[in-house]
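Colleague: sequence and predicted structure are below.
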Amino acid sequence: MSSTTSTTLAPPEGAASAPDTAPRRLAALIARARQAAILAVLILLLSAAELDDHRFLSSQGIKDLLLDAAILMLAAVGQAAVVITRNVDLSVGSVLGISAFAAGDLLAGGADPAWAVAAAILLGAGFGLVNGLLVGFGQVPALVVTLGMLYVVRGIDSIWVGPREITSQRLPPGYTDFGHGGLGPVPYLALIAVAATIAVGYYLAHYRSGREFYAIGSNAHAARLAGIGVRKRIVAAYVLAGSLAGLAGALYVARFAYVDATTGTGYELTVVSAVVVGGVAMTGGVGTVYGAALGALLLTSINSVLPALNVSSVWEEAIDGFLLLLAIAADRIVAGRVNTALRKRSARHG
């Protein structure tokens, strides 16, 4: 699912972090192993559900599963780009919510669907730009900036939306039909999510500016010494995350045909969980957007499989939390192994 180039950055010429290559390869190998484990768990989950109910993996069952995963995948891919730079975006849920209402409001007013989607993406990109400028150029901790942005956007959303809601009766039938349509069992929304994942993954793996995201997450100081524009790359990561959150908001309208002031509330924690479970280290520099997309699919599958197996919904959040803690513990182990390898390498080189 992932390529070596997307998890291990070959240091630029003259970079001070050249000795870090071997330890980072170790971290990349462990990250790939985690992605393989996610895929194995996903297969086991779906197989168990299918054995219990042979309709679970029917054409419609697969379609419903992918529809539920598509929006989370989009948000997780953007979040992964930010986390790779050793930052985080906690405003993704509120940005998704306000972008969804903006798109829905335009559609209800008779706007062209393409313009409504573009407006949602631009709105999300705008909030991402503010986050990126404050974190990258303002040097304010990402946790503080994005947590504050979460409440700012949520406040704007509440004032703007108020008690209003947008329902399917006010939306163009063609738009909601698109949200449920697809090619066989594969919905259009899932195709969009997969296309975005591949595009971002290819950029991070094959373009120098994309690989610089990994250099910043691995060692921001060494990246500066290598001539990388750290602040600009951080801004770019947040703009990308905001844009994909905006797109996810527009597709949310197509999927659920309903938006109000509470849309997206609490979504940021699910997105972060998907990214971390998918093997993107919170310490930065390791992981792929493919892993984040797999993590999103796994969490969505858990929430679909448990009810199918007649397991109480109370366990859904508990299992999600357990997976998050397990992933964080794995990250700490990886970080410890990398640091040990670095110390041994430094000792050998005097």
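Modeller: Looks like it arrived, so ask away. All of these numbers come straight from a predicted model, not from anything done at the bench. Residues are numbered from 1 along each chain as shown.
Colleague: rest of the way, CA atoms for contacts and neighbours
Modeller: Will do.
Colleague: chain center to stretch 295-308, what's the gap?
Modeller: Centroid separation between stretch 295-308 and its chain, computed with C-alpha atoms, centre = their mean, to the nearest Å, is 16 Å.
Colleague: what does it contact?
Modeller: Outside stretch 295-308, the residues within contact range by C-alpha atoms under 8 Å, 6 or more residues apart in numbering are 38, 42, 45-46, 49, 52-53, 56, 65-66, 68-69, 72-73, 76, 271, 273-279, 312-313, 316, 320.
Colleague: so residue 133 versus residue 140, what's the distance?
Modeller: Using C-alpha to C-alpha, to the nearest Å, residue 133 is found at 9 Å from residue 140.
Colleague: quick one: which of the two has more around it?
Modeller: Set residue 133 next to residue 140 and count neighbours by other C-alpha atoms under 10 Å: residue 133 wins out with 20 against 15.
Colleague: name the nearest residue to that one, sequence neighbours excluded.
Modeller: Once flanking residues are discounted, residue 133 sits nearest to residue 235: 5.9 Å by C-alpha to C-alpha, 6 or more residues apart in numbering.
Colleague: any idea how far the one you found is from residue 304?
Modeller: For residue 235, the distance to residue 304 - C-alpha to C-alpha - is 36 Å.
Colleague: among the contacts of stretch 295-308, name the buried ones.
Modeller: Neighbour counting by 16 or more other C-alpha atoms under 10 Å classes 38, 42, 45-46, 49, 56, 65-66, 68-69, 72-73, 76, 271, 273-279, 316, 320 among the contacts of stretch 295-308 as buried.
Colleague: one more structure, for comparison:
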Amino acid sequence: MKLTKTLFERTEFTVLTFIFLIGLFLSLATNTFLTFNNLMNILLDISGIAIASIGITMVIITGGIDVSTGAILGVTAFFVGKLVETGANPVITVFVAIVVGALLGSINGALVSYGNIPPIITTLGTMNIYRAATFTLLQGKWINLLQAPQTITPIGLGRVSGIPVPFLIALVLITIASYFLYKRATGRYIYAIGGGLEAARLAGININSVRVFIYGLTGVVVAMSSVIYVARTKIVQANTGSGFELDVIAATVLGGTSILGGKGSVVGSLLGALLVGMIKNGLTLMSRHISGFMEGMVVGTLIIVMVLIDIYRKKRTVN
């Protein structure tokens, strides 16, 4: 009985309930939602968001935020595109993307930690800087890879038994991240920082080092998402990654990561990404009957509902 009560109180269960209800509605409203190809397309579409949400989940757990992820994706996509143009080894391409992403993310972490600048201000600033950097690097041109060597195409469009490779990569990374958060000391430090900075400091946790690490890690996973993005679209332009940060934050919050800090899971963020993907896919399938503007309304409403549920549960815990 106690186990059942605990299950129902978990945010992941709430997200699963939303997924079931929306899936049921779309199954009845359309003839194509439940087809294998459509479901696999949803998994493919959410892969990059799910991978990037690993880092954002950790950032929000500590009580921070990062709105520069879309801009980081744009910068790393430029380097990926240039390397693909030259026919570089895909291992080198991925490695360079990770290094660039780690550097950009670590800059965010250093500014937050050692500059004592609030995360939202820091990442708003770097978002504009990184976006300007992408525009400058591209010099107003596009990188078109349709005729370039398809060195990284299997990473973005490959399938194993019909399942998209990017989604399998996301599952592996989320499994590793879950182990890290729950079983490793640094993972426990992340939750402790979100629970209270002063208490974490008194416990001897090096808060600055942990923050730089998680923002750097966010840059790494966003860079991996950029490899998948370029492999799929074969185009890099000045606005590449625009709006990506909103999808990642939405997936993370919908997945149950508390905006108040101290609570969340990467598995929940994966479920949140799936929920966002289902909504987008369903509205596309029903585009003849529903305006495209409904996407923002539905996702926004669900975010508000999840935040209210989180606040309610926290009040119940306190009382």
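Modeller: Cool, got the structure. All values derive from a computational prediction rather than experimental measurement.
Colleague: among the contacts of stretch 295-308 of structure 1, which are in helices?
Modeller: 38, 42, 45-46, 49, 52, 65-66, 68-69, 72-73, 76, 271, 273-277, 316, 320 (DSSP state H).
Colleague: any idea how far apart the tips of stretch 177-191 of structure 1 sit?
Modeller: Taking C-alpha to C-alpha, stretch 177-191 of structure 1 runs 15 Å from one end to the other.
Colleague: touching that stretch from outside, list them.
Modeller: The contact list for stretch 177-191 of structure 1 (C-alpha under 8 Å, 6+ apart) reads 59-60, 62-63, 66-67, 69-71, 251, 254-256.
Colleague: how about the equivalent of residue 33 of structure 2 over in structure 1, what does it touch?
Modeller: Applying TM-score structural alignment, one finds that residue 33 of structure 2 aligns to residue 56 in structure 1. Going by C-alpha under 8 Å, 6+ apart, residue 56 of structure 1 touches 49-50, 62, 308.
Colleague: also residue 170 of structure 1?
Modeller: 107-108.
Colleague: switch to 6 Å and redo it
Modeller: residue 108 (C-alpha atoms under 6 Å, 6 or more residues apart in numbering).
Colleague: how much space between it and residue 98 of structure 1?
Modeller: Here the criterion is C-alpha to C-alpha. By it, residue 170 of structure 1 lies 18 Å from residue 98 of structure 1.
Colleague: which residues does the residue nearest the centre of structure 2 contact?
Modeller: Taking C-alpha atoms, centre = their mean, the centroid of structure 2 lies closest to residue 53, which sits 2.5 Å from it. By C-alpha under 6 Å, 6+ apart, the residues touching residue 53 of structure 2 are residue 248.
Colleague: please report the distance of the aligned residue in structure 1 for it from residue 25 of structure 1.
Modeller: When structure 1 is aligned by TM-score structural alignment, residue 53 of structure 2 is paired with residue 76. Using C-alpha to C-alpha, one gets 24 Å for the distance from residue 76 of structure 1 to residue 25 of structure 1.
Colleague: what do you get for residue 126 of structure 1?
Modeller: Distance from residue 126 of structure 1 to residue 25 of structure 1, counting by C-alpha to C-alpha: 36 Å.
Colleague: so the corresponding residue of structure 1 for residue 210 of structure 2 is in which element?
Modeller: Using TM-score structural alignment, the partner of residue 210 of structure 2 in structure 1 is residue 233. In the assignment (DSSP states H and E), residue 233 of structure 1 maps to helix 230-256.
Colleague: which of the contacts of residue 56 of structure 1 are retained in structure 2?
Modeller: When the contacts of residue 56 of structure 1 are mapped onto structure 2 and checked using both residues aligned by TM-score structural alignment, their matches' C-alpha atoms under 8 Å, the preserved contacts are 49-50, 62, 308.
Colleague: can I get those residues in JSON lines with distance to residue 164 of structure 1?
Modeller: JSON lines is the format used below for those (distance: C-alpha to C-alpha, whole Å):
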{"residue": "49", "distance to residue 164 of structure 1": "39"}
{"residue": "50", "distance to residue 164 of structure 1": "41"}
{"residue": "62", "distance to residue 164 of structure 1": "33"}
{"residue": "308", "distance to residue 164 of structure 1": "34"}
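Colleague: tell me which two in the residues you listed are the farthest apart.
Modeller: Across those, the longest distance by C-alpha to C-alpha is 13.3 Å; it joins 62 and 308.
Colleague: between residue 133 and residue 140 of structure 1, which contacts overlap?
Modeller: For the pair residue 133 of structure 1 and residue 140, no residue contacts each of them under the criterion C-alpha under 6 Å, 6+ apart.
Colleague: just give the number of residues close to the residue nearest to residue 133 of structure 1.
Modeller: Residue 235 of structure 1 has 22 nearby residues by other C-alpha under 10 Å.
Colleague: cool, and the one 5 residues further on?
Modeller: For residue 240 of structure 1, the neighbour count with other C-alpha under 10 Å is 24.
Colleague: same check on the one 3 residues further on?
Modeller: One way to gauge burial is a neighbour count; for residue 243 of structure 1, by other C-alpha under 10 Å, it gives 29.
Colleague: go on, the one 4 residues further on?
Modeller: Residue crowding around residue 247 of structure 1 was assessed by other C-alpha under 10 Å; the count is 29.
Colleague: corresponding residue for it in structure 2?
Modeller: Using TM-score structural alignment as the criterion, residue 247 of structure 1 maps onto residue 224 of structure 2.
Colleague: for residue 241 of structure 1, give me its contacts.
Modeller: 78-79.
Colleague: ok, residue 312 of structure 2 next?
Modeller: Residue 312 of structure 2 makes no contacts at all, as judged by C-alpha under 6 Å, 6+ apart.
Colleague: could you measure from the residue nearest to residue 133 of structure 1 over to residue 94 of structure 1?
Modeller: From residue 235 of structure 1 over to residue 94 of structure 1 (counting by C-alpha to C-alpha), the distance is 19 Å.
Colleague: the helices in the stretch 101-250 of structure 1, which residues?
Modeller: 113-132, 142-161, 173-180, 188-206, 208-218, 220-225, 230-256 (DSSP state H, counting those that start in this stretch).
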